[in-house]
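**Student:** pasting the sequence and the predicted coordinates here, then a few questions.
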Amino acid sequence: MIGRGIRLGAILGIPIRVDYSWIVIAVLLTAGMAVGLGESFPYLGLLSRLLLGLSACLLLFASVLAHELSHAVIALRHDVGIRSITLFIFGGAAEMLEEPRSAQAEFSIAIAGPIMSLALAGLFGAFYAMGLGLVPPPFMDVTLRLAIWNVILVAFNIVPGFPLDGGRVLRAALWGIWGELAPATRVATAVGSFFGMLVMFLGLMYVFVFDNLIGGVWFFLIGMFLRYAARASYRQMLVRQALEGVTARDLMTSDVPCVPPEMTLEAVVDEVILPRGIVEVPVVDRGLLVGMLSFKSFRGKGRAALESLTASDVMTRDFLEETISPDEDASKVLARLGSDDHRLAVVSGGVLAGIVSREDALRRLSLILELREERQNRA
């Protein structure tokens, strides 16, 4: 649903990324803050205003990140894996690898973000109250804005429309009452889609009634995003339910060409890469997976190097993050594959059992789901 963007690092083992759209917001917010500070405090120079604006932008970034990390921490406590946290033009998202296992878990995960944002709003508000008369007014202005922004973040997220936090709380409540996830998600999604339409209508009102083009376009885009996010989240839930019982063993290719560590790169190219049309080869020593050999690691090397270097010389041993168990759920496998053109090694007891690529996984899943549908129709 969201582009991978720029990876900043990891917190608690969770990759933190910034979508390219956030850069646009950072520039606009910094520039807007500089203009606003210039109107309120004419004595400030341009550099001072830009630095204050950038500081406010970074603190807002940290606030949104804290909001999403709260979701992630509670999700991990409920044994729900988190693939990554991405900050983008409309806020942020902690991408879960699976659905929560209970309505209570869903509620706890959903409410954690607004609670964190409310706490941050109170913290910035307290700093503002304590700093009045003691701290220069421009700094107080930034502090007050941060308190207000966090309140707005809470207000926006508690709207009961899926996949916003309020929509997830609504889904948790309906799930608890009805005892089923699918109908609860369907209703919460409908509310989220309806809310998106209202925001789009508000955008049109801004343009044609209030003659505010920029504000209208902004609201219209937010509404479109909410409608898209609601539908995409619902489809994702349906796919996860359809994949129940499907594991990596069902998706993997077991007939995988392997090479021994002592095999020369020339032989690897001539006997494996060119004939099989693959660019990544497992390196196996006495049945155990010891590394992964990628064509990228030695592409461009001369003939002499290919004749003298072996697979063990250039293979990567840092492949544990790219290995999965044969019993790994299919939904988690697809989440780990993402949209990248790479493969996962299926390993059992250190022994290579197979390889899963995104293309092969989707093809096999399509066949599995088609066969399931045929069986249901026959029944």
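**Tutor:** Now that the structure is in, tell me what you want to look at. Residues are numbered from 1 along each chain as shown.

**Student:** drop to CA atoms for contacts and neighbour counts, all remaining ones
**Tutor:** Will do.

**Student:** so how many other residues sit close to residue 318?
**Tutor:** For residue 318, the number of neighbouring residues by other Cα atoms under 10 Å comes to 10.

**Student:** that one belongs to a strand, doesn't it?
**Tutor:** No: Residue 318: not assigned to a strand; according to DSSP: H, G, I helix; E, B strand; the rest coil it is coil.

**Student:** that one and residue 140, how far apart?
**Tutor:** Applying Cα to Cα, to the nearest Å, one obtains 48 Å for the distance of residue 318 from residue 140.

**Student:** what about versus this one:
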Amino acid sequence: MRAWLWHRRGDRLSATRTASRFGKGFGLFLILLGIWSFLSVGALGGMWWILIGFFIMSAAKASYDQLLARSLFHHVPLEGFVVKAPVCVEADLSIDHFVKDYAYHHHFSLYPVMKNGKLVGCVRTRDVQTIHRDEWATSPLSDIMLPLTEKNSTPLESDAEQVLQAMQRHNSGQMIVLDGDRLAGIITLRDLLGALELRRQIEGEG
């Protein structure tokens, strides 16, 4: 159906949106058919119709979301999504102060770590658990600091689609954005998904 509509309309996104809606409708029909079969006849086969219906609905939505994300973020400069003044922490800050003054206050999952005005790594909030609580007051953040890698950072030259894929691949909610070896800002999955949701509302649900 998508191929036929795409050929007719010349618009892949519109064709995918219509095909996705049809797929979700067909999936709902199978779910209702399965419920009817299970309740009226008592056939366990109705459960299979329900499961297949949910699978088709999920696949239809995922297909549209994937194309929508690609059309929105492909070759789009990352700079427009970057928070350019992120909250940073010092490498010699104690874990205790970090938890009280930063983690509990800002609720971020990732923080750039600075030392003498230079970016030296990053720290994940969850990693404070690797240090015994009795040692938080005497342990600096450098003890749990991570080096900057492709899992937690990205060049400013990257496009938004590449970063979204990297976040999904590494199960990351935030990434540090680098301009060479300098801190350019931070990018969050929430901001990218927010832009995607706004596009979905404007374009219409898939």
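**Tutor:** Structure's in. What do you need? Quick caveat: nothing in here was measured; it's all calculated off a predicted structure.

**Student:** the helix ranked longest in structure 2: how far from the chain's middle?
**Tutor:** Assignment by DSSP state H gives helix 45-73 as the longest helix of structure 2. Averaged C-alpha coordinates place helix 45-73 of structure 2 at 18 Å from its chain's average position (Cα atoms, centre = their mean, to the nearest Å).

**Student:** what's the first helix or strand after that helix?
**Tutor:** Moving toward the C-terminus from helix 45-73 of structure 2, the next helix or strand (DSSP states H and E) is strand 89-90.

**Student:** that next one vs structure 1, average offset?
**Tutor:** Aligned to structure 1 and superposed, strand 89-90 of structure 2 gives a mean residue distance of 3.5 Å (mean Cα distance after the TM-score superposition for structure 1).

**Student:** which helices and strands does that strand pack with?
**Tutor:** Under the contact criterion of 3 or more Cα pairs under 8 Å, 6 or more residues apart in numbering; DSSP states H and E, strand 89-90 of structure 2 touches strand 110-115.

**Student:** the strand it packs on: average distance to aligned residues in structure 1?
**Tutor:** Relative to structure 1, and after both are superposed, strand 110-115 of structure 2 has an average distance of 2.6 Å to its aligned residues, where the measure is mean Cα distance after the TM-score superposition for structure 1.

**Student:** structure 2: matching residues for stretch 58-70 of structure 1?
**Tutor:** Applying TM-score structural alignment, one finds that stretch 58-70 of structure 1 aligns to no residue range of structure 2.

**Student:** helices of the stretch 101-250 of structure 1, start to end?
**Tutor:** Listed in chain order, the helices of the stretch 101-250 of structure 1 (DSSP state H, counting those that start in this stretch) span 103-131, 137-157, 165-178, 181-208, 213-242, 248-251.

**Student:** okay if I get those as a markdown table plus distance to residue 291 of structure 1 and mean neighbour count?
**Tutor:** Formatted as a markdown table, the entries for the helices of the stretch 101-250 of structure 1 read as follows, by distance: least, Cα to Cα, whole Å; neighbours: other Cα atoms under 10 Å:
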| stretch | distance to residue 291 of structure 1 | mean neighbour count |
| --- | --- | --- |
| helix 103-131 | 38 | 19 |
| helix 137-157 | 45 | 19 |
| helix 165-178 | 42 | 22 |
| helix 181-208 | 41 | 20 |
| helix 213-242 | 31 | 18 |
| helix 248-251 | 20 | 22 |
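
**Student:** mind checking which of these is nearest residue 378 of structure 1?
**Tutor:** Between residue 378 of structure 1 and the helices of the stretch 101-250 of structure 1, the tightest spacing by Cα to Cα is seen for helix 213-242, at 17.9 Å.

**Student:** can you state the mean residue-to-residue distance of that closest one versus structure 2?
**Tutor:** After superposition, helix 213-242 of structure 1 averages 2.6 Å from its match (mean Cα distance after the TM-score superposition for structure 1).
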